[in-house]
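the following block contains a protein sequence and its predicted model.
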Amino acid sequence: MRGSNRWLFFVIMLVSGILIINEILVQRDQPAFLDVEREGIVAYVVDGDTIVLQNGEKVRLVGVNAPEVSSDDGLKAKEFVEHFCPPGTVIGLDVDGLSPKDKYGRTVAVVYVEVSGQWVNLNAELLHSGHASLMFVPPSEFNPYLW
């Protein structure tokens, strides 16, 4: 009987461990879209790091710096963003709580877009694609070095 209890205990612990590890991996793969404060609808893309919403609000993507549209790389960055969020796209905004506006009055935020049913951090995608460079301007609640 004692051997049976040990075997049952081992199986329960193994299954529990697998479930815990799976939950951790699922949470890590999902962007923190639940932390998004609000949504907006894209009116147009200004450049690789600025979007204008239908309500007229200008959004500056935090943690990234794209080349100006006067350069070929700048045009490519703008096209990259337009691919993810053409006019009419609903985006999620996680506004920087420490620096909600930049010196030009733009809302500073992480922008999330839906791709194939998954919410994607557009700021991080710009960095990973090479269309923007990392730009950390403190104070900021976001650390783009972790993207």
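Sure, I can see it. The structure displayed is predicted, hence computed values, not measured ones.

could you use CA atoms for every contact and neighbour count after this?
Will do.

got a list of what Asp102 touches?
Residues near Asp102 by Cα atoms under 8 Å, 6 or more residues apart in numbering: 60, 108.

separation between it and Val36?
With distances taken as Cα to Cα, to the nearest Å, Asp102 is found 19 Å from Val36.

state which helix of this protein is the longest.
Across the chain, the longest stretch assigned as helix under DSSP state H is helix 2-29.

one more to weigh against that first structure:
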Amino acid sequence: MRERLLRCFLVLPFLLWVSVAGAGEETYVVKKVFDGDTVVLHNGEKVRLVGVSAPEIKDEQGKNKKEARFAHLDPKIVDRYAKKAKKFVEKEVEGKKVRLEFDRANALNAHKDKYNRTLAYVYRVPDGFFLNAEVIKQGYGFAYKSYRFPYRHSGDFKRYEKEASRNKRGMWGEGG
């Protein structure tokens, strides 16, 4: 009897772990790409890529100019890359299946930003293409640096931005 009880206590945590691990495997289809760091899922949910700051298509607040200054880029190049970033994201995920992964840094606000977009890491299914990272690696966006708390991939994303700059990819390849 004791042995059975012990076996239950050993197996139960494993079964719980398996069920929780599989819970995050729900997939969605990207219906539309809003811009280089925001997609809309088939259910209408807007998803903002955690850790990515892509140039704004309609930059009414001067964000592109500010990003350009910090990155030592011509603001005109950054403005041009707003549409290029959107096209890159469309090519990679529009009409395709993705899975979302959430970051503990956003748990206090239920993984939502001030515009009520879901904050997530986006992975294409089945190949695991990590959209957030690739937007930065290919020079279509910047590592987002204004989070109140460090997010899981912040160090990697900053490194990817430096590598894109050093290797003249994307925005940095056009005179930056």
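Looks like it arrived, so ask away. Everything numeric here is computed off the predicted structure, so don't read it as measured data.

just give the TM-score of the two.
TM-score for the superposed chains, counting by TM-score structural alignment, normalised by the length of structure 1: 0.68, backed by 112 aligned residues with a Cα RMSD of 2.2 Å.

that older thread, next secondary structure after the longest helix of structure 1?
Next helix or strand after helix 2-29 of structure 1 toward the C-terminus (DSSP states H and E): strand 38-47.

where in structure 2 does that next one fall?
Here strand 38-47 of structure 1 aligns to structure 2 at residues 26-35, judged by TM-score structural alignment.

next up, the contacts around the equivalent of Leu131 of structure 2 over in structure 1.
Leu131 of structure 2 maps onto Leu122 of structure 1 when the alignment is built from TM-score structural alignment. Contacts for Leu122 of structure 1 were tallied using Cα under 8 Å, 6+ apart; they are 81, 84, 110-113.

relative to Leu61 of structure 1, which of those is nearest.
Val110 (5.8 Å; Cα to Cα).

show me what contacts that closest one?
61-62, 93-96, 121-123.

name the member of these with the most neighbours.
Val62 (30 neighbours; other Cα atoms under 10 Å).

what does that residue correspond to in structure 2?
So, by TM-score structural alignment, Val62 of structure 1 is matched to Val50.

translate Leu98 of structure 1 into the numbering of structure 2.
Match for Leu98 of structure 1 (TM-score structural alignment): Ala105.

ok, its match touching Ala120?
No - using Cα atoms under 8 Å, Ala105 of structure 2 is not in contact with Ala120; the gap is 10.7 Å.

who has more neighbours, these two?
The neighbour comparison of Ala105 of structure 2 against Ala120 (other Cα under 10 Å) goes to Ala120, with 20 against 16.

skip the chain neighbours and tell me the closest residue to the spatially most central residue of structure 1.
In structure 1, the centroid-proximal residue (Cα atoms, centre = their mean) is Asn121; its distance is 1.9 Å. Residue nearest to Asn121 of structure 1 in three dimensions, not counting chain neighbours: Tyr112, with 4.7 Å by Cα to Cα, 6 or more residues apart in numbering.

look at the one you found and tell me its secondary structure.
Secondary structure state of Tyr112 of structure 1, per DSSP: H, G, I helix; E, B strand; the rest coil, is strand.

count the residues that sit near it.
Quick note: Tyr112 of structure 1 (other Cα under 10 Å) scores 25 neighbours.

thinking again about what came up before, which residues touch the residue nearest to the centre of structure 1?
With Cα under 8 Å, 6+ apart, Asn121 of structure 1 has these contacts: 31, 110-113.
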